[in-house]
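**Q** Sharing a model that was predicted from the sequence below.
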Amino acid sequence: MKNETMYFNDLLSIWLEKQKQARALSTYVKYRHLADRYISPYFRSIQLSKVDLPMLQTFRNSLLSPDSLHPLGNGTIRCILLLVNSILRLSYETGQTNGILYLPPRLPKKRPEVPVFTLQEQKQLEHYLTAHTGISEAVIYLGLYTGLRVGELCALRWENIHFSDRYLHVRHTVQRLTRLDTTHKSELILSGPKSISSNRLVPLPAFLLPILQPYSHPEHPDYFLLSQSANSPMDPRTFQNHYQRILSQAGLRYLNFHAIRHTFATRCITNGMDPKTLSEILGHSDLKVTLEYYFHSSLEFKKEQIDRLTALSPAVHTSLPDMPHNMTD
């Protein structure tokens, strides 16, 4: 039933409660953060009946404003717009509005620049990891050849690694999330993986097995790889600190840990792995994400591809005829 005095933020609270019941905790926390920071302040004290397309367009423009001290990425803006559209759809479904208002979430394409390690840098890192043994070094090696996310690596238990069959099973992830109480403190949460497709089997290269096995606990298969206990996984931030220290000691520039995942994807494609297989290994639900965000073609690889094309030309095998003197460009 239509409520003439209902405010937009009243409906936002109802919508958030529905998401809390239907979504994973990490997803709900993300939605709550975006709602509290960007949606609720803008629509404060605005009745639903006053919301119209010009107002929504002004809101959209405010997110895109280049004057902002901390400009938002396209992915964040797109997510906020999708949330607002979902709230507007709920207002129609509950009879609060007579029609569905809609904010186009499509934005100008802006491919994120995510640096990857060059082949020489990767070799240098692997040389260091081989020369300096430790569980952190072994897990970084594991990341280089599986592309697992840092939270997935921190959530790995020894029972998830099947040495005899040469694969691992990604079943959980670890994240540090902000509490939803008044303290706003964060806590470490062990939960299911990011999506259904993220729950996956990942093959292991044979050379990694003897690198990992010395640290395994056959008598305690429920122990986490990194914390060596059954109860508390390592905080991803702690592991990233170890990773940063290792890069420094290896004499390498700092790239955040997600660059390891991008480096893995790039090596897979440049060495001939088909994108569909790579997409499944990475745990993507959409092949387009794999190709658009996780494949970084180096100049060396582009030259190699051009050389393959050049080899098809008859000019490579026969001398070119003399060009007419009167030929112009």
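**A** Everything's here; your move. Numbers count the residues shown, from 1 in each chain.
**Q** contacts and neighbour counts: CA atoms only from here.
**A** Will do.
**Q** Which stretches in this structure count as helices?
**A** 8-22, 25-34, 53-64, 74-93, 119-131, 135-144, 150-154, 209-212, 236-249, 258-270, 275-282, 287-293, 299-310 (DSSP state H).
**Q** packing partners for the shortest one?
**A** Right, the one you point to is helix 209-212. helix 135-144 (3 or more C-alpha pairs under 8 Å, 6 or more residues apart in numbering; DSSP states H and E).
**Q** Taking helix 119-131 as reference, get the angle to the helix it packs on.
**A** For helix 135-144 against helix 119-131, the angle by axes from the mean of the first three to the mean of the last three C-alpha atoms, to 10 degrees is 140 degrees.
**Q** Format the helices of the chain as CSV; extra columns: distance to residue 101.
**A** Shown next, in CSV, are the helices of the chain (distance: least, C-alpha to C-alpha, whole Å):
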stretch, distance to residue 101
helix 8-22, 13
helix 25-34, 20
helix 53-64, 7
helix 74-93, 6
helix 119-131, 50
helix 135-144, 44
helix 150-154, 38
helix 209-212, 55
helix 236-249, 40
helix 258-270, 37
helix 275-282, 35
helix 287-293, 29
helix 299-310, 46
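**Q** So which of those is the most surrounded?
**A** helix 150-154 (a mean of 24; mean count of other C-alpha atoms under 10 Å).
**Q** from the middle of its chain, how far away would that helix be?
**A** In terms of C-alpha atoms, centre = their mean, to the nearest Å, the centre of helix 150-154 is set 12 Å apart from its chain centre.
**Q** packing partners for that helix?
**A** strand 173-178, helix 236-249.
**Q** Reformat the ones you listed as CSV; add distance to residue 302.
**A** Shown next, in CSV, are these (distance: least, C-alpha to C-alpha, whole Å):
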stretch, distance to residue 302
strand 173-178, 35
helix 236-249, 28
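**Q** closest one to residue 260 among these?
**A** Among these, the nearest to residue 260 by C-alpha to C-alpha is helix 236-249 (10.6 Å).
**Q** Give me the residues contacting stretch 162-175.
**A** The contact list for stretch 162-175 (C-alpha atoms under 8 Å, 6 or more residues apart in numbering) reads 26, 151-156, 160-161, 188-194, 198-206, 209, 233, 235-236.
**Q** do stretch 112-125 as well
**A** Counting by C-alpha under 8 Å, 6+ apart, 247, 250, 252, 255, 259-260, 262-263, 293, 296 sit against stretch 112-125.
**Q** Switch those residues over to a markdown table; also include distance to residue 34.
**A** Below are these laid out as a markdown table (distance: C-alpha to C-alpha, whole Å):
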| residue | distance to residue 34 |
| --- | --- |
| 247 | 33 |
| 250 | 38 |
| 252 | 36 |
| 255 | 27 |
| 259 | 25 |
| 260 | 28 |
| 262 | 26 |
| 263 | 30 |
| 293 | 23 |
| 296 | 30 |
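**Q** Pasting the second one now:
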Amino acid sequence: MTTKTIREIALAWKSDKQRYVKQSTYAAYVLILENHLLPSFGDYDSLSEKLVQEFVLQKLENGLSVKTVKDILIVLKMVMKFGVKNEWMNYCEWDIKYPTSETNKDLEVLTIAHHKKILDFIKENFTFRNLGIYISLTTGLRIGEICGLKWSDIDVCNETITVRRTIERIYMVEGDCKHTELVINTPKTKNSCREIPMNKELLAMVKPLKKVVNNEFYVLTNEEKPTEPRTYRNYYHRLMKRLEIPRLKYHGLRHSFATRCIESNCDYKTVSVLLGHANITTTLNLYVHPNMEQKKRCITKMLKSLRK
């Protein structure tokens, strides 16, 4: 066996991986390697559990979330497996422990009153940029998907919106050269390519527009060129400030849409498909947290069926 360092293995792994993954995914891997893994493990030729556990605790102490650290370890494990496959290092099994003190943060969502306030305002104050916010609140589209939406994706005959692309600015690292690049890509996963029905109000808004717009133009700009997520996010925050709505990340609009669906007793599988989640577990973990009233109803229902 010819032993190599993690730095050398990572270099070979990057070249191999680049052929199979999306540009944005590759850029994320490179960033994780440059910022976290190579500074800590670059000169090592093995990855013991003790070494990795110390790295995890250090990263958590530095303020990274458990989820972020776990994502970093996924990349580290891929590099290690690649090294093992090529007989450049030995495989190590890890049983990493995470502090139990971290509690699940509640999702940030709009109140029902604020949700209605935004929808009502946009109906009275139509602009193409405002339309994007309305679509996010009534379909759950992500910001990159909204920025990538073209008029051709809106079908007024079938009353649907089809998600076909996403726009994101990615951080590129090529040797010593670092720069950002705006990329138009296919959505996050194959489930993210999806068809979503429009509600009557949204349909009424876009139907007359579809007769006059250029199908190849982007919805938010109504031009050949799109707007990028960062620019659109800034516009959204300015609008929320104007409406005196507490600051909420743009992704909170998607969370608000999903939460309203769950509150309306929509079945979880349908909500999962609308959101384009890879599986229903993601939807359940994020949005399904029954309150005390729902728990009581569930037990009453169960006991009622026992007495039949």
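**A** Looks like it arrived, so ask away. The structure displayed is predicted, hence computed values, not measured ones.
**Q** TM value for the aligned chains?
**A** Superposed pair, TM-score by TM-score structural alignment, normalised by the length of structure 2: 0.89. Supporting alignment: 301 aligned residues with a C-alpha RMSD of 2.4 Å.
**Q** ok, back up a step: weed out the non-buried ones from the contacts of stretch 162-175 of structure 1.
**A** Using 16 or more other C-alpha atoms under 10 Å as the burial test, these include 26, 151-156, 160-161, 188-194, 198-204, 209, 233, 235-236 as buried.
**Q** Tell me which entries of those lie within strands.
**A** 161, 188-191, 200-203 (DSSP state E).
**Q** what's the most distant pair in the residues you listed?
**A** 188 and 203 (27.9 Å).
**Q** just to revisit the earlier point, just tell me which of the helices and strands packed on helix 150-154 of structure 1 ends up closest to residue 284 of structure 1.
**A** Among these, if distance is taken as C-alpha to C-alpha, the winner is strand 173-178, at 14.8 Å.
**Q** Determine the angle, from 0 to 180 degrees, between that closest one and helix 236-249.
**A** Using the same axes, to 10 degrees, strand 173-178 of structure 1 lies at 110 degrees relative to helix 236-249.
**Q** so how far does strand 173-178 of structure 1 sit from its counterpart in structure 2?
**A** Following the fit onto structure 2, the mean deviation recorded for strand 173-178 of structure 1 is 0.7 Å by mean C-alpha distance after the TM-score superposition for structure 1.
**Q** you'd agree residue 88 of structure 2 is up against residue 7?
**A** No: contact between residue 88 of structure 2 and residue 7 fails when scored by C-alpha atoms under 8 Å: they sit 11.7 Å apart.
**Q** Of all the helices and strands packed on helix 150-154 of structure 1, which one is nearest residue 184 of structure 1?
**A** Nearest to residue 184 of structure 1, of those and by C-alpha to C-alpha, is strand 173-178 at 5.8 Å.
**Q** Onto which residues of structure 2 does the closest one map?
**A** Alignment of strand 173-178 of structure 1 against structure 2: residues 166-171, by TM-score structural alignment.
**Q** before we move on, what about stretch 271-284 of structure 1?
**A** The aligned range for stretch 271-284 of structure 1 is 264-277, by TM-score structural alignment.
**Q** Pull up the distance across the matching stretch, start to finish.
**A** Start-to-end span of stretch 264-277 of structure 2 (C-alpha to C-alpha, to the nearest Å) is 19 Å.
**Q** what about that stretch, distance to the chain center?
**A** With C-alpha atoms, centre = their mean, you get 16 Å for stretch 264-277 of structure 2.
**Q** Other residues contacting that stretch?
**A** So stretch 264-277 of structure 2 is contacted by 139-141, 189, 191-196, 258, 261-262, 279-280, 282-284 (C-alpha under 8 Å, 6+ apart).
**Q** Please apply the same query to stretch 82-95 of structure 2.
**A** 1-4, 9, 13, 45-49, 52, 80-81.
**Q** and if we set it to 6 Å?
**A** 1-4, 9, 49 (C-alpha atoms under 6 Å, 6 or more residues apart in numbering).
**Q** out of those, who's nearest residue 65 of structure 2?
**A** Closest to residue 65 of structure 2, out of all of the contacts of stretch 82-95 of structure 2 and judged by C-alpha to C-alpha, is residue 49, at 19.9 Å.
**Q** What is the aligned counterpart of that closest one in structure 1?
**A** Using TM-score structural alignment as the criterion, residue 49 of structure 2 maps onto residue 53 of structure 1.
**Q** and if you look at residue 27 of structure 2?
**A** By TM-score structural alignment, residue 27 of structure 2 lines up with residue 29 in structure 1.
**Q** Relative to residue 74 of structure 1, how far out is its match?
**A** Counting by C-alpha to C-alpha - residue 29 of structure 1 and residue 74 of structure 1 are separated by 20 Å.
**Q** Please name whichever of the helices and strands packed on helix 150-154 of structure 1 is nearest to residue 224 of structure 1.
**A** strand 173-178 (11.3 Å).
**Q** quick one, the closest one and helix 25-34 angle?
**A** 30 degrees.
**Q** So what's the gap between strand 173-178 of structure 1 and the chain middle?
**A** The answer for strand 173-178 of structure 1 is 14 Å, by C-alpha atoms, centre = their mean.
**Q** what's the answer for stretch 150-166 of structure 2, then?
**A** Counting by C-alpha atoms, centre = their mean, stretch 150-166 of structure 2 is centred 20 Å from the centre of its parent chain.
**Q** That one: which residues count as buried?
**A** Neighbour count says stretch 150-166 of structure 2 has 150-156, 159-166 buried, by 16+ other C-alpha under 10 Å.
**Q** Quick one: residues contacting the nearest residue to residue 43 of structure 2 once chain neighbours are set aside.
**A** Distances taken as C-alpha to C-alpha, 6 or more residues apart in numbering place residue 5 nearest to residue 43 of structure 2, at 5.6 Å, with adjacent residues excluded. Applying C-alpha under 6 Å, 6+ apart, we find residue 5 of structure 2 in contact with 43-45.
**Q** Just give me the match in structure 1 for residue 5 of structure 2.
**A** Structural correspondence for residue 5 of structure 2 with respect to structure 1 (TM-score structural alignment): residue 7.
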